[in-house]
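**Q** just need the structure, nothing else, for what follows:
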Amino acid sequence: MDAGTTGAEITPDHLARLARCSSGSITTELFRLGFKQCFLVGVKPLNPDLPSFAGEAYTMRLIPAREDKETYATLTPRPNPDNLQWVGVEEIGAGQVMVIDSRDDARAACMGNILMTRMMRRGVAGVVTDGSFRDGAEIAGMTLPAYCKEVVASTRLSFHHVADLNVPVACAGVAVYPGDIVHGERDGITVIPRQAALQVLEACERRDPLEGYLTLRIEAGESLWGVYPPNDQTRADFAAWQAAGSRPEDAPHVRAPRAAVE
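**A** This is a model prediction of the structure:
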């Protein structure tokens, strides 16, 4: 599996460019590299109108709550290193994405609007869980992208205990390692293994404009055959279209669709 260079430096510019890539192109390029499923199925944005984003994963792992282990430290108004949830909220860096492994259990929220507000003010890029949040209406009004499966009012203490921070986790059945790149848009969340991120970025920046061009031709009435997937002639047409300024009116002449075979 050729997945690029492990530990390659990923800059804010790389992340900004990845944010502009489509999840369809990202997952296609990941598939080409051998990563079959990196999309978090069922995890949706509370506010789909927020801009797309990309950031490094900071993970939080939940396990089932147990009465003799839960200190209920969140109910005390003082710093407590045993309260790993608040430690994580105060530790995550600007531009990072908090990925919360809720074990696909949405019976209780993993956090609500106050912790979200704190992370928003600290410059966090997004928050993702395969469980639920509370205060969904308030969170949907924030500028912090938040993705979950459900919204419930039940407190985390009912079913969840924060066991670890910044360790490998599973979120919606996808493995997420600290430092992986998390991409979010209206369609959902894709996790890009860190060592593949730059290779995926370069491929997507080639793929997205090409697919936009192919869509124009299909919209104009051409059949799939010979257009999608693109052949050598289609790619040459695309190169000419780009050289003309990438404007629809400058695209090569669209061939009439083939007559239906009776």
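**Q** please make it C-alpha for all contacts and neighbour counts, starting now.
**A** Fine.
**Q** now the longest strand anywhere in the chain: buried residues?
**A** In terms of residue count, the longest strand belonging to the chain (DSSP state E) is strand 53-64. For strand 53-64, a neighbour-count test (16 or more other Cα atoms under 10 Å) marks 53, 54, 55, 56, 57, 58, 59, 60, 61, 62 as buried.
**Q** which helices and strands does it pack with?
**A** In terms of contacts (3 or more Cα pairs under 8 Å, 6 or more residues apart in numbering; DSSP states H and E), strand 53-64 is packed against helix 12-19, strand 97-101, strand 160-165, strand 169-171, strand 181-185.
**Q** nearest to residue 138, out of these?
**A** When these are compared by Cα to Cα, strand 97-101 sits nearest residue 138, at 18.4 Å.
**Q** helices of the stretch 151-262 of the chain, residue ranges please.
**A** 197-219, 232-243 (DSSP state H, counting those that start in this stretch).
**Q** and those helices: which comes nearest residue 167?
**A** Among those, helix 197-219 comes nearest to residue 167, with 19.3 Å by Cα to Cα.
**Q** now the buried residues of strand 53-64 in CSV, with distance to residue 8?
**A** As requested, the buried residues of strand 53-64 are arranged in CSV below (distance: Cα to Cα, whole Å):
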residue, distance to residue 8
53, 20
54, 16
55, 15
56, 13
57, 15
58, 17
59, 20
60, 24
61, 26
62, 29
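**Q** to compare against the first, here's the next sequence to fold:
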Amino acid sequence: MLRLASTRLPAAFGGLTRRTLATGPASGGSVSDEMIEKLGSLSTQALIDGLWVMGWPGAHIEGARSLAPGQKCAGRAVTLNFVPQRPDIQADKPPGGESPEYEAFELCGPKEVLVMSSVGPWESVGGDIKFLRLKQLGLGGLVTDGSVRDTDEIISYGFPCFSYSTTPRQGPAVMQPWECNGVINCGGVAVRPGDCIVGDQDGVVVVPAAKAEMVYSIAHGREVIEEIVKEELTKNPGPPGRFYPFMSGKIKVDSPLGKLLATKGITPENSNQFEGTANW
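**A** Model prediction:
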């Protein structure tokens, strides 16, 4: 459905007082808690591979790296968009606790990941005082293509944080939070509220809510195959090329990989990983 918004036009528009503007829905759905657990059990590499098999556009948020070793997050996206600083924008932004950023904070909990779109990689989206509230809410994770400050305190808060870098700089001098839970561009990737965000040591991946089941099915199948291949190469060392490719839906039954999988009970009858059996 299209979301319609009426807006008052300035006098320069020749006396037109109102015009109806159309925009698509911000959210494409929302993943269940069960699906969050399933997607979170997979590596970001497996998820990217699954999306690649589906022909989905890039889903890796470029520049978002874990603030501390061993961090991992999985949850529904709550989005927050920052825009460049302008005096009139600062004046029009709802003040105090009604600001879009605090509105976004209050939507967060253990199953949510706050995704913040910065105007630049070195601009701070927040620090210890603001993010203390996220700790209190038990936030599932924070992701930004910008930077954070007060690094030691944020790490001590315990929630996973993925950012381009750290910085001592202030954010409000150069940007303002403007919209909560709209579609945003974070690190070159479109993020919609309700998408599943998964982060680990390799980076952060956006799984579209509408395709979550399919992504999990393909990615999980690939992880199973990779483990079987690694086990075989460990027992019988040799070039791995004989088992490639193992792109879902492309494995031939009579190939070395197809024969290896058959020894593990994986066949076209019980897997969509083989040639001609893909269902997307």
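**Q** kindly provide the TM-score of these chains.
**A** With the length set by TM-score structural alignment, normalised by the length of the first structure, the two chains reach a TM-score of 0.79; 232 aligned residues with a Cα RMSD of 2.5 Å.
**Q** tell me which of the helices of the stretch 151-262 of the first structure is the most buried.
**A** Mean neighbours per residue, mean count of other Cα atoms under 10 Å, is largest over these for helix 197-219, with a mean of 18.
**Q** tell me the secondary structure for the alignment partner in the second structure of residue 27 of the first structure?
**A** For residue 27 of the first structure, the aligned position in the second structure is occupied by residue 48, per TM-score structural alignment. Secondary structure assignment for residue 48 of the second structure (DSSP: H, G, I helix; E, B strand; the rest coil): helix.
**Q** what residues are up against residue 48 of the second structure?
**A** Counting by Cα atoms under 8 Å, 6 or more residues apart in numbering, residue 48 of the second structure makes contact with 59, 60, 205.
**Q** run the last query once more with 7 Å
**A** Remark: with contacts taken as Cα atoms under 7 Å, 6 or more residues apart in numbering, residue 48 of the second structure is in contact with 59, 205.
**Q** for the one 3 residues further on, same thing?
**A** When contacts are counted by Cα under 7 Å, 6+ apart, residue 51 of the second structure touches residue 215.
**Q** give me the element it is part of.
**A** Per DSSP states H and E: residue 51 of the second structure is located in helix 44-53.
**Q** out of the helices and strands packed on strand 53-64 of the first structure, nearest to residue 213 of the first structure?
**A** Among these, helix 12-19 comes nearest to residue 213 of the first structure, with 19.6 Å by Cα to Cα.
**Q** helices or strands up against that closest one?
**A** Under the contact definition 3 or more Cα pairs under 7 Å, 6 or more residues apart in numbering; DSSP states H and E, helix 12-19 of the first structure sits against strand 53-64.
**Q** give me the mean deviation of the strand it packs on from the second structure.
**A** Its matched residues in the second structure lie on average 0.8 Å from strand 53-64 of the first structure after superposition (mean Cα distance after the TM-score superposition for the first structure).
**Q** which of the buried residues of strand 53-64 of the first structure sit farthest apart?
**A** Of all pairs in the buried residues of strand 53-64 of the first structure, the most separated under Cα to Cα is 53 and 62 at 24.5 Å.
**Q** around the aligned partner of residue 163 of the second structure in the first structure, how many other residues sit close by?
**A** Superposed on the first structure with TM-score structural alignment, residue 163 of the second structure falls opposite residue 148. By other Cα atoms under 10 Å, 28 other residues sit near residue 148 of the first structure.
**Q** go on, residue 66 of the second structure?
**A** Around residue 66 of the second structure there are 24 residues (other Cα under 10 Å).
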